[in-house]
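Colleague: pasting a predicted model and its sequence here:
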Amino acid sequence: MNAPVRIEAGDLALLWQLAARAREAESEQTLGFTIVNETLSLIPYRQAAWWRAPSHAPGAVAAVSGLPQSDPGAPYVQWLGEMFRALVKQAALDTSGAGTDDGAGAGASSNAARAPGATASSAAGNGVGAAAPSTRPYALTFAHLPAAVAADWSTWWPMHALWVPLVDRSGRSFGGVVFVRDNAWTHTEEVMLAELAQVWAHALGAFAPRATWTARARLLLRPGKVRRRALAALALLCVAPVPLTVLAPAEVTAKDPFVVRAPLDGVIDRLYTQPNQRVTPGTPLFALDSTTLASRNAVANKNFDTAQEEYRQTAQLAVTDDKNRLDMALRKGKLDESQVELDYTARELARVRVTAARGGVAVFADTNDWTGKAVSVGEKVMLLADPANVELTAYLPVADNIDVKPGATLTLYPKSSPLSAYDARIDTIAYRAEPTPDGVLAYRVKATFAGAGARPVLGVMGTAHIHGRWVPLAYYVLRRPLTTVRQWLGW
């Protein structure tokens, strides 16, 4: 094959045209038709057939000359399939015996390397080292076939057959094409068919599915030095220490805020402040409805005036009448009772209007949420927070709990500022999980921002990246799957 070859200009033009036709094919079927039929314009032959045998699938007769489509039920196509399968089987058997030291074993190895389908993958499947598949055309003879298949050779084929393997430059096998005719094949024809075979294999590679990650993994883990290195690298990677981390929703909350509560049972009449409004001590915050208390105070005032007048009259009559002296003590007690009632209603009425006990920012959702709402004594209405004194509150889901301890670090990534990050140190972790507003059962984690730099604004929300202990990478990857499996299996 390495001897100089002279090719006529007309044959070179036909060779170029066939290569162009192969590159222009829109499908494997079109390309197969071109291979087995249009090659006749360059090299004379009686019949041709394409055996499609990719490395990952069983082979089949994909195209036959003179037919628009291969019919698997046709007797000729069935014989071709038996013939090619016999050659592939013979190649596997010969390759398995290639390890012997005698001359027969060496010859079998040579035939196996040249037989159709004797690819690296087929040999590897038999547990032996494999060589690259042959890319040179060679003549097929009766010796390549079992007697049962070779008996029908003369029925379907003339004497001389040429096998042209289709193997791309990466070593992928696409089977091969067999050409048969009455006269022997010349060296020049073999060279031209070998050139066309490279073009056809390259074109078929464009239609082949892309290698999946599993196929690449199998290729990487083939027996040999590469597999040992890959397994060693994988083992080292599995024990590589990595920090056990978890993500949790978080928000910036006030630290040590002043809770403003409802002083009485009643209905909130109006709010004097707006959310996030800065207030000073004494600033009115909200007021309860005073209608009922004002009525009670008016009644108590009227009762006090009446009791006072009755006591005055009884005291005047007691000067001249001993009987009225006993009645005066009763009137005095009633006067004192009405005085207490009047003072109580006056104090309650004075507490209707709530003012700020200290300065800060009013923290609550919306004025409309509270206006007209009935509250009970001690119910929280709002917070007064210092904007400069904030902390981070994270909600660690139960499923993601990594046994975080106080003193561990975390990083806040605000949603409103994707380029900013704030480090914090965990102070406390709730011992009991509670439902969040989103309905997720989570542990509340409190953390203080580290350093004296800029702090996030009160109310900022984001994601907390909580850092745990160092663990092997294998544990980090398999922690959640193992937890799920244990919950299902109960072990």
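Modeller: Alright, I've got the coordinates.

Colleague: drop to CA atoms for contacts and neighbour counts, all remaining ones
Modeller: Will do.

Colleague: can you list contacts of the helix or strand hosting Gln487?
Modeller: Per DSSP states H and E, Gln487 falls inside helix 473-489. With Cα atoms under 8 Å, 6 or more residues apart in numbering as the test, helix 473-489 has contacts from Leu237, Cys238, Val239, Ala240, Pro241, Val242, Leu244.

Colleague: ok, the third one - contacts?
Modeller: Counting by Cα under 8 Å, 6+ apart, Val239 touches Pro472, Leu473, Ala474.

Colleague: quick one: buried ones out of those?
Modeller: Pro472, Leu473 (16 or more other Cα atoms under 10 Å).

Colleague: tell me the one of the contacts of Val239 nearest Asn111?
Modeller: Ala474 (46.7 Å; Cα to Cα).

Colleague: by neighbour count, which of the contacts of helix 473-489 wins?
Modeller: Leu244 (19 neighbours; other Cα atoms under 10 Å).

Colleague: included below, for side-by-side comparison, is a second structure:
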Amino acid sequence: MAKSCWPSPDPASIAAGVTLSFCASRPVMNDALLRLLDLEQRLLGAQRSVEVAFLAVNMAHALVPYRQGVLAGIRGEIVALSGATTVPEATPYGLWLGRLFRHLAATPAARPLTALDLPPALAEGWADWLPAQALFLPLGDEALLYARDEPFSPPDIALLTHLAAVVRAARRSVARPRRSISRARLLLGGVVGLGIALLPVTESVLAPADAVPAHPVVVRAPLEGVVDHVAVAPNESVQEGQVLFQLNATTLTGALDVARQQLGTAQAEYRQAAQAMVFDAKAKAQVPLLQGKAEEKAAEVRLLESQLARITTRAPRAGVAVFDDPSDWIGKPVVVGEKVMAVADPEDTEVEAWVAVTDVGWVRPGARLTLFLNTAPLSPLRARVTAVAYEAVVRPDASVAHRVRARLEDAEVRPRLGLKGTARIEGETVPLVWWVLRKPLTTLRQRLGV
């Protein structure tokens, strides 16, 4: 059988001026060359560096059998590992490999390795992580390492050395741009980008919103006291004069009983003095005082009777009762004039939105507002902003926002009270680049103080 021979790639022999050669039978050589050409074609046709790394540590086994293959940088960062989808840099194995590649960073050419070729600190962990024999192949800023139990023969070293050169070329090829962009294209792209950046757009602000009564009648506590019971439910329809809530009458009833007794006593003293003044001059002088005292007690009784009559609060008009939970009011002390609920026309509604502090500067009275209700997101409602609160308030969700009121434009379409949604408030027309960069620039200035 015909044999083919070629020089050995051993750098030490070449440097010494001695040319060694090794031979292989022609069928074996042709098969190895075909596999090498196939792998070389796949490497040079790869589109990404990760594909090149995968082929280098996994598919080289078709040329030369090995147990482990590693591609790493000369600073020790692991790029790819045979048979593994992740790079174990933070593991003991990855840390040891990083130290090994940093130690071999200055190696100029392919070099077979064993544990005996390393310093004791590195050689101590060799048996734990690698087979007995290894081949180190530098690629410039990176290097390949193949390891197995048997020594690498000269033909194996020659094939893997050539493969390393192909891997190096493929890695550099995918790292650089595939094609250059002409100045005309750059200029055209700049003009198009500038045109897009200056494209006029309308600023808009999104804010949570809901339907609220436009002209509610506020029902307040008529007296200072404690709410005894609430006679209506939230959003219940009420008629004019219907009982809404009642204050506790215990205190007023007791005070009225005492006042009536004091009035009876004062009137009896007055009548007694009036009868005695005919015979007693001293009693005659007491009559005006006792008469005034009796009138004072009578006035106190009338005041308590009027207050007792007002502990029951009635609806001032027909509509729906607008408040939260009756249990929140029962037993709660109230002062004179404190709001308990409101009575509103269910058809007379407007939009109330809450705009964040950072966005309120772009909202103006008269701005267009579009309300997208959660129950009907495909049927937006149009409105006009009528008022923007000057001062921000803390909402129940702990956010700070400004209250914005808007009047619905369509008088025939009115959302039900309490329906919630999202309002989009339109502002001025600005370039697209300003609309995109406004918030990032605001955040940057707040953080840097410039």
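Modeller: Right, received. Where do you want to start? Predicted, not measured: the structure shown is a model, and the values here were computed from it.

Colleague: please state their TM-score.
Modeller: Overlay of the two chains. TM-score (TM-score structural alignment, normalised by the length of structure 2): 0.67; 340 aligned residues with a Cα RMSD of 3.8 Å.

Colleague: need the contacts of Val239 of structure 1 in JSON lines (columns: distance to Val64 of structure 1).
Modeller: Shown next, in JSON lines, are the contacts of Val239 of structure 1 (distance: Cα to Cα, whole Å):
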{"residue": "Pro472", "distance to Val64 of structure 1": "58"}
{"residue": "Leu473", "distance to Val64 of structure 1": "55"}
{"residue": "Ala474", "distance to Val64 of structure 1": "53"}
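
Colleague: any idea where the helices of the stretch 251-400 of structure 1 begin and end?
Modeller: Taking DSSP state H, counting those that start in this stretch as the criterion, the stretch 251-400 of structure 1 carries its helices at 291-317, 322-350, 367-370.

Colleague: buried set for the helix holding Gln487 of structure 1?
Modeller: Leu473, Tyr476.

Colleague: next, the mean deviation of it compared to structure 2.
Modeller: Aligned to structure 2 and superposed, helix 473-489 of structure 1 gives a mean residue distance of 0.7 Å (mean Cα distance after the TM-score superposition for structure 1).

Colleague: ok, now which ones touch Ala367 of structure 2?
Modeller: Neighbours of Ala367 of structure 2 in contact, by Cα under 8 Å, 6+ apart: Arg384, Val385, Ile425, Glu426, Gly427.

Colleague: equivalent analysis for Arg384 of structure 2, please.
Modeller: With Cα under 8 Å, 6+ apart, Arg384 of structure 2 has these contacts: Pro365, Gly366, Ala367, Arg368, Leu369, Ala406, Arg407, Leu408, Glu409.

Colleague: ChimeraX command for the buried members of these?
Modeller: Entered in ChimeraX, the line below selects the buried ones among the contacts of Arg384 of structure 2, by 16+ other Cα under 10 Å:
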select :367,368,369,406,407,408
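
Colleague: quick one: which of the contacts of Arg384 of structure 2 is nearest Pro7 of structure 2?
Modeller: Taking Cα to Cα as the measure, Pro7 of structure 2 lies nearest Leu369 of the contacts of Arg384 of structure 2, at 83.4 Å.

Colleague: matching that closest one against structure 1, which residue comes up?
Modeller: In structure 1, the residue paired with Leu369 of structure 2 is Leu410, using TM-score structural alignment.
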